[in-house]
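A.B. asks: below are the sequence and a predicted model for it; my questions follow.
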Amino acid sequence: MDQKFKKIVLENSDTIVHMWMDEINSLKEGNYTSSISDELFESTNREFVNVIFTSIKDQGSSKALESFSEKLINLGWPLSYITDGLQVFRRVTFDYILSQSDKLDSPYISNILKSVDLWTEPIIRQLVNEYSGSWEHIVSLQRVALQELSAPLIPVMENITVMPLIGTIDTERAKLIMENLLEGVIKHNSDVVLIDITGVPVVDTMVAHHIIQAAEAVRLIGSTCILVGIRPEIAQTIVNLGIDLSNFPTKSSLKKGFTKALELTNRKVVDTKEKNVDIEEMIESLGGE
C-alpha cells in the first residue's frame, strides 16, 4: 500500500472503523446475521476490523487471520460475512481517503483504488483460503466421525451381534455397512447378526439390494443374518417391489429377532421366577425346610 495512504488510514483508523461499524450494523437486520445477539455481533465485528488493521502493520503475519477464520467456523457464520465485511471496508476506506483530498482527478482516484485494493485483496484471499481450509478440515473430521457411527456392530451376547441402521442408505454408506458387518462378524465371532432397520425411513429396491448383499456376504462366512424392524409399510413396499427376502429370517421387532437368534444358537430365555417356584416345590416334596 502507498505509504501516503497508509499513513492516512492508520492516523484515522478510529474514524474509518466507526464508519465501517455503522454500515455493517445497518446490514444486520436484513441478512444472515439478524439472529445473532448484538453483543456477539459487535465483539466479532471489532475483532474483524482489528484483524484487518493488524495486516497493514504486519503483512507477513497470518496467525490473526487463521484464528479469526476458525472462530467464524465455530460460530457457524458463513463465508459471505467475510467477503461482505471486506467489501464494505474497502468502500469505506476509499470514500474516506477521497474525502480528505481536494485533488479528484482520474489518476489520483485510480491511485487510491489501487492502493486500497493492494491492501484489502490479499486479506480477502487469505481469509477465504483459511476459512475454506479450516471448513474442509472440520467437515472431513465430521464425515469420518459420522461414518464410524453410521454402521456400528454391537455385540449383545456371546456369538450374537446387532447392527442398528438409522437414516438413508446410499451406495457409499452401503459399502461401509458391508465392510463393518464382515469385519465385525469375524472380530466378535458372531454366529448370528441382527440388522435392525427400524430407523431407516425408506426401503426401496436399492436399499433392499444392499441389505440382501450384506446378508449373503454374512452367510458366506458361516453366519446367519436376521433382518428386524420391518414395519407394515415397509413390508408392503417390499412385496410390491417383488423383492425376495426368503433366504434369511425376518422379524418385525428387535425383541422377536433376538429370541430367534437365541434359538439359532441353541439358547432360550428362561423365567427365573418359575424356576424358583419349581425348586421350592421340590424341596417341600422332599420334606425340606
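C.D. replies: Thanks, I have it. Numbers count the residues shown, from 1 in each chain.

A.B. asks: okay, CA-based contacts and neighbour counts for the rest of this
C.D. replies: OK.

A.B. asks: quick one, helices of the stretch 1-150 of the chain?
C.D. replies: Applying DSSP state H, counting those that start in this stretch to the stretch 1-150 of the chain gives helices spanning 3-11, 13-27, 38-57, 63-75, 79-99, 106-150.

A.B. asks: let's have the ones you listed in JSON lines, adding mean neighbour count.
C.D. replies: Formatted as JSON lines, the helices of the stretch 1-150 of the chain follow (neighbours: other CA atoms under 10 Å):
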{"stretch": "helix 3-11", "mean neighbour count": "14"}
{"stretch": "helix 13-27", "mean neighbour count": "16"}
{"stretch": "helix 38-57", "mean neighbour count": "15"}
{"stretch": "helix 63-75", "mean neighbour count": "17"}
{"stretch": "helix 79-99", "mean neighbour count": "17"}
{"stretch": "helix 106-150", "mean neighbour count": "15"}
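
A.B. asks: show me how far whatever helix or strand N276 lives in is from its chain's centre.
C.D. replies: N276 is part of helix 272-285, with elements assigned from DSSP states H and E. Centroid separation for helix 272-285 versus its chain: 56 Å, with CA atoms, centre = their mean, to the nearest Å.

A.B. asks: in it, what counts as buried?
C.D. replies: Across helix 272-285, burial judged by 16 or more other CA atoms under 10 Å covers no residue at all.

A.B. asks: now render the helices of the stretch 1-150 of the chain as CSV, adding distance to Q236.
C.D. replies: Formatted as CSV, the helices of the stretch 1-150 of the chain follow (distance: least, CA to CA, whole Å):
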stretch, distance to Q236
helix 3-11, 72
helix 13-27, 53
helix 38-57, 52
helix 63-75, 45
helix 79-99, 46
helix 106-150, 26
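
A.B. asks: and these: which comes nearest V162?
C.D. replies: helix 106-150 (13.1 Å; CA to CA).

A.B. asks: tilt between that closest one and helix 38-57?
C.D. replies: 120 degrees (axes from the mean of the first three to the mean of the last three CA atoms, to 10 degrees).

A.B. asks: who are the packing partners of helix 106-150?
C.D. replies: Other elements packing on helix 106-150 under the criterion 3 or more CA pairs under 8 Å, 6 or more residues apart in numbering; DSSP states H and E are helix 38-57, helix 63-75, helix 79-99, helix 171-188.

A.B. asks: try it against this one:
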Amino acid sequence: MNAVALKKFVEENQKLALECSNLLAACNKWERECSLYDHDREALMDFANEADERAKEAEMRNFDLEEEKKKLEEELNFYKFRSERQMDEVSTDDLHEEQILLDALLTAMFGKDETTSTANSFLEAHSGVEECHKLLKMWTSLKPLTQKVLALAAEAKNLEKDKDHLTINLHRAEEEVNVLFEENNILNEENKRLIRLCHREKHISGSGGGSLSGKGKRKSSPKLSSPVEKKIDFGNLDPQRQPLSPLQSNSPESRMRKK
C-alpha cells in the first residue's frame, strides 16, 4: 500500500508541476499582453493630449479669424458708404453738361445729315448682330447723341477696313519692288554685256580699217551685225501683278475731297 500511495503521490506531483509550468507560461503571456496594453494606452493618452492642444489652437485661430472678419466687414461697409456718398455728390447738372459737351464735339466731327445716314447705314450693314438689330428697330426713338455715337463707331469700322486695305497694298507694293529690283539687276547685267560687245565690235572695226589702209587697198569691210541691233525679249520678265486693293469710298480722304 505504501508503494502504491507513493507512486500515486509522485504522479500527482508531476501533474502539479506540469500545471505550474503551464500557469507560468500563461502568466508570462498575460504579462506581455498587459505591457503592450499599457504602452498602447499611454500612446492613446499622448495622442488625446495632442489632439486637445490642437483643438485649443484651432479654437483660438478661429476666434482671431472671426475678429479679423468683423474688422474687414466694417472697413467694407465704410468704403461702400463713402463710395455711395461720393456718387450722390455728383450733381445732375454736371452729367447734363457732360452730355452737352460730348454732343457738341460729335456734331463738330460729323454733320447732322451725315450722322443720320452714317449711323443708319452702319446698323443696316450689321443687322445680323442682335444689338444692332434692336437699335435699328428703335431708330425713330434714338437720341441724337446715340446716333452720333453710332456714326463714330461706323467711322472707326471704316478706318479699320481702310487700314486692312492699306496693309494689303503695302505688301503687294513690296512684292512689286522686289520684282522690279530683280528685273533691274537682270537689265544691268544685259546692259554691261551689250557694252562689252559694242566695244569689241568697235575694236575689230578699227583694227580691220588700219590693215586695209596699210596695203593701199580700199575695200569695203563687210557689214557686221551688231548685237545691239538684235531684239531683246524681256517679256518673260514681267510677272502678272495683282491690282492694289481699293480703299473705301467713305474714307477720310474721300470725304475731304467731297467737301
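C.D. replies: Perfect, thanks for sending it. No experiment lies behind these values; they were computed from the predicted model shown.

A.B. asks: care to give me the TM-score?
C.D. replies: Taking TM-score structural alignment, normalised by the length of structure 2 as the basis, the two superposed chains have a TM-score of 0.25; 86 aligned residues with a CA RMSD of 4.3 Å.

A.B. asks: give me the packing partners of the helix or strand where E50 of structure 2 lies, helices and strands only.
C.D. replies: Assigned by DSSP H and E, E50 of structure 2 falls within helix 2-89. Applying 3+ CA pairs under 8 Å, 6+ apart, we find helix 2-89 of structure 2 packed against no helix or strand.

A.B. asks: give the next helix or strand downstream of that helix.
C.D. replies: helix 92-109.

A.B. asks: ends of stretch 66-82 of structure 1, how far apart?
C.D. replies: 13 Å (CA to CA, to the nearest Å).

A.B. asks: kindly apply the preceding question to stretch 104-117 of structure 2 instead.
C.D. replies: Using CA to CA, the end-to-end distance of stretch 104-117 of structure 2 comes to 18 Å.

A.B. asks: quick one: contacts of that stretch?
C.D. replies: Applying CA atoms under 8 Å, 6 or more residues apart in numbering, the external contacts of stretch 104-117 of structure 2 come out as Q147, K148, V149, A151, L152.

A.B. asks: contact partners for the fourth one?
C.D. replies: Think A151 of structure 2. By CA under 8 Å, 6+ apart, A151 of structure 2 lies in contact with T115, T116, T118, A119, F122.

A.B. asks: do the first one as well
C.D. replies: When contacts are counted by CA under 8 Å, 6+ apart, Q147 of structure 2 is found next to T115, T116, A119.

A.B. asks: helices along the stretch 151-259 of structure 2, start to end?
C.D. replies: In the stretch 151-259 of structure 2, the helices defined using DSSP H, counting those that start in this stretch lie at 252-258.

A.B. asks: pull out the buried residues from the contacts of A151 of structure 2.
C.D. replies: T115, T116, T118, A119, F122.

A.B. asks: distance of L212 of structure 2 from T118 of structure 2?
C.D. replies: Distance from L212 of structure 2 to T118 of structure 2, by CA to CA: 87 Å.

A.B. asks: again but with H199 of structure 2, I slipped
C.D. replies: 68 Å.

A.B. asks: what about T116 of structure 2, helix or strand, and which?
C.D. replies: Assessed by DSSP H and E, T116 of structure 2 sits inside helix 112-125.

A.B. asks: tell me the first helix or strand C-terminal of that helix.
C.D. replies: helix 130-137.

A.B. asks: grab the nearest non-local neighbour of I52 of structure 1.
C.D. replies: I123 (7.2 Å; CA to CA, 6 or more residues apart in numbering).

A.B. asks: surely that neighbour meets T54?
C.D. replies: No - I123 of structure 1 is beyond contact range of T54, at 10.5 Å (criterion: CA atoms under 8 Å).

A.B. asks: what about K192 of structure 2, neighbour count?
C.D. replies: Neighbour count for K192 of structure 2, taken as other CA atoms under 10 Å: 11.

A.B. asks: now do it against S205 of structure 2, distance only.
C.D. replies: Applying CA to CA, the value for K192 of structure 2 to S205 of structure 2 is 20 Å.

A.B. asks: pretty sure T161 of structure 1 sits in a strand.
C.D. replies: Yes - counting by DSSP: H, G, I helix; E, B strand; the rest coil, one finds T161 of structure 1 located in a strand.

A.B. asks: that one: neighbour count?
C.D. replies: 25.

A.B. asks: assign the closest residue to it other than its chain neighbours to helix, strand or coil.
C.D. replies: In this structure, T161 of structure 1 finds its nearest non-sequential neighbour in P155, 4.2 Å apart by CA to CA, 6+ apart. Following three-state DSSP, the label given to P155 of structure 1 is strand.

A.B. asks: for P155 of structure 1, the count of nearby residues, please.
C.D. replies: When neighbours are counted by other CA under 10 Å, P155 of structure 1 registers 17.

A.B. asks: tell me who's in contact with it.
C.D. replies: T161, V162, H188.

A.B. asks: and which of these is nearest E42 of structure 1?
C.D. replies: For the contacts of P155 of structure 1, the closest approach to E42 of structure 1 (CA to CA) belongs to V162, at 50.5 Å.

A.B. asks: ok, that closest one - contacts?
C.D. replies: L153, I154, P155, V156, V193, L194, I195, D196.

A.B. asks: ok, it to G133 of structure 1 distance?
C.D. replies: With distances taken as CA to CA, V162 of structure 1 is found 38 Å from G133 of structure 1.

A.B. asks: L79 of structure 1 now?
C.D. replies: For L79 of structure 1, the distance to G133 of structure 1 - CA to CA - is 12 Å.

A.B. asks: same deal with T237 of structure 1?
C.D. replies: 44 Å.

A.B. asks: go on, E172 of structure 1?
C.D. replies: As judged by CA to CA, E172 of structure 1 and G133 of structure 1 stand 24 Å apart.
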